[in-house]
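1. Prediction below, plus the sequence it came from.
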Amino acid sequence: MTRFNFMFNIIITGPQGSGKGTQAKFLAEELNLEHIEAGRLLRELVEAGGALGKKISEYLLAGTLVPTPILINEVLKPRLEQVAQERGIVFDGIPRRLVEALALEEMLALIGRKITHVFYVQIS
């Protein structure tokens, strides 16, 4: 739990370059949340090689989004299983599409979590 006696599970979303990563890092530090950055996870898997890394690399090189089932079930789920149940999470860069949001929400429910806040970072 945080010092607020409440488990936050936060999504930070917004356009590229809007500062969402900066805000996610700030919230993670301030609220003692696990910071899960989708882009970093994907890059780490590509660098590690293996079948999953090669599959992800193909999508990234083609400039397309990684399909939702791969992103949610093969990338995020194993990472979330490493987070202590009593620790909140800030998601940075996920979801990017409605189908990802719905799949993320469904997967979180299966492990006893739910999204508590969504912040859209907008620049002017």
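-> It's in. For clarity, every value in this text was computed on a predicted model and none was experimentally measured.
2. only C-alpha atoms for contact and neighbour calcs from this point on.
-> Will do.
3. which stretch of helix or strand covers F119?
-> Secondary structure from DSSP states H and E places F119 in strand 117-120.
4. contacting residues around that strand?
-> Residues outside strand 117-120 that contact it (Cα atoms under 8 Å, 6 or more residues apart in numbering): F8, N9, I10, I11, I12, T13, G14.
5. quick one: the fourth one is in a strand?
-> Yes - with the criterion set as DSSP: H, G, I helix; E, B strand; the rest coil, the secondary structure at I11 is a strand.
6. structure B:
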Amino acid sequence: MIKVIFLGPPGAGKGTQAVRIAEKYDVPHIATGDILRAAVKEGTELGKLAKSYMDKGELVPDDVIIGIIRERLSQDDVKKNGFILDGFPRTLPQAEALDELLKEIGMELDKVIYLNVEDEEIVKRLLARGRADDREDVIRNRLEVYRKQTAPLIDYYTSKGLLAEINGVGDINEITQKIEKAIGVNG
């Protein structure tokens, strides 16, 4: 069983690496961004609300995200194999809510993987990705929001002895191997 959070700025490679680990070890990959984008695409009430925040490069409110996570972590595949959280938590209140939720369901985190990538590399990557919300002004705003709201999680998880910092630039396979080593699974 693997219970891991992936942290890092938008475009650091969290999704790519989380999917690789999830597929290799048959662990559910829980990406809040995917869940939110699906809701936006479907035009649900949650989707419309989420879109109004996402279009400005702002974070979707905690209560909405935490509700989605609570529902997902209670499913059988998570109880059997664990989880990889990608894009959550993003703020200290979310991290604290996750701690409470994990306590409720009798699980503990194994590791928090922090993929560290410099801002200019992030801007380059996200502009190349070509999503509608990946304009340079929006990207830079997202990085600023990240620094203010998400970066404090690095200290939070370091103080709990859970953080493993990995350089998110380089060969994809080598980055995956570093993550596997940090999590304590054999590549």
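-> Yes, it's here. Since the model is a prediction, treat every value here as computed from it, not as a measurement.
7. Give me the TM-score for this pair.
-> TM-score for the superposed chains, counting by TM-score structural alignment, normalised by the length of structure 1: 0.83, backed by 117 aligned residues with a Cα RMSD of 1.7 Å.
8. circling back: now render the contacts of strand 117-120 of structure 1 as CSV, adding neighbour count and distance to I94 of structure 1.
-> CSV is the format used below for the contacts of strand 117-120 of structure 1 (neighbours: other Cα atoms under 10 Å; distance: Cα to Cα, whole Å):
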residue, neighbour count, distance to I94 of structure 1
F8, 24, 16
N9, 19, 12
I10, 22, 10
I11, 22, 7
I12, 21, 8
T13, 22, 7
G14, 17, 10
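9. Report the two of the residues you listed separated the most.
-> F8 and G14 (19.1 Å; Cα to Cα).
10. Report the central residue of structure 1.
-> Centroid-nearest residue in structure 1, with Cα atoms, centre = their mean: F91, separated by 3.7 Å.
11. For K48 of structure 2, see how far away the counterpart of that one in structure 2 is.
-> Under the alignment (TM-score structural alignment), F91 of structure 1 pairs with L85 of structure 2. Distance of L85 of structure 2 to K48 of structure 2, computed by Cα to Cα, to the nearest Å: 23 Å.
12. now do E71 of structure 2
-> Relative to K48 of structure 2, E71 of structure 2 is positioned 20 Å away (Cα to Cα).
13. okay, those two: which has more neighbours?
-> Comparing E71 of structure 2 with K48 by other Cα atoms under 10 Å, the one with more neighbours is K48, at 16 against 9.
14. my read: the more buried one touches V40, true?
-> Yes - contact criterion Cα atoms under 8 Å: K48 of structure 2 and V40 qualify, at 5.9 Å.
15. What segments of structure 1 are helices?
-> All helices of structure 1, identified by DSSP state H, fall at 20-31, 38-48, 50-62, 68-69, 77-80, 98-110.
16. could you give me the residues in structure 2 that the shortest one aligns onto?
-> This points to helix 68-69 of structure 1. So helix 68-69 of structure 1 sits over residues 62-63 in structure 2, by TM-score structural alignment.
17. Now do that stretch: everything it contacts.
-> Under the criterion Cα under 8 Å, 6+ apart, residues P93, Q94 lie in contact with stretch 62-63 of structure 2.
18. how about 10 Å then?
-> For stretch 62-63 of structure 2, contacts defined as Cα atoms under 10 Å, 6 or more residues apart in numbering pick out I68, I69, F88, P89, R90, T91, P93, Q94, A97.
19. and the fifth one, what is it in contact with?
-> Yep, that's R90 of structure 2 we're talking about. R90 of structure 2 neighbours (Cα under 10 Å, 6+ apart): 7-9, 59-60, 62, 65, 145-146, 149-153.
20. buried subset of these?
-> In terms of neighbour count (16 or more other Cα atoms under 10 Å), the buried residues within these are L7, G8, P9, L59, V60, D62, I65, V145, Y146, T150, A151, L153.
21. Which residue in structure 2 aligns with N9 of structure 1?
-> So N9 of structure 1 corresponds to K3, using TM-score structural alignment.
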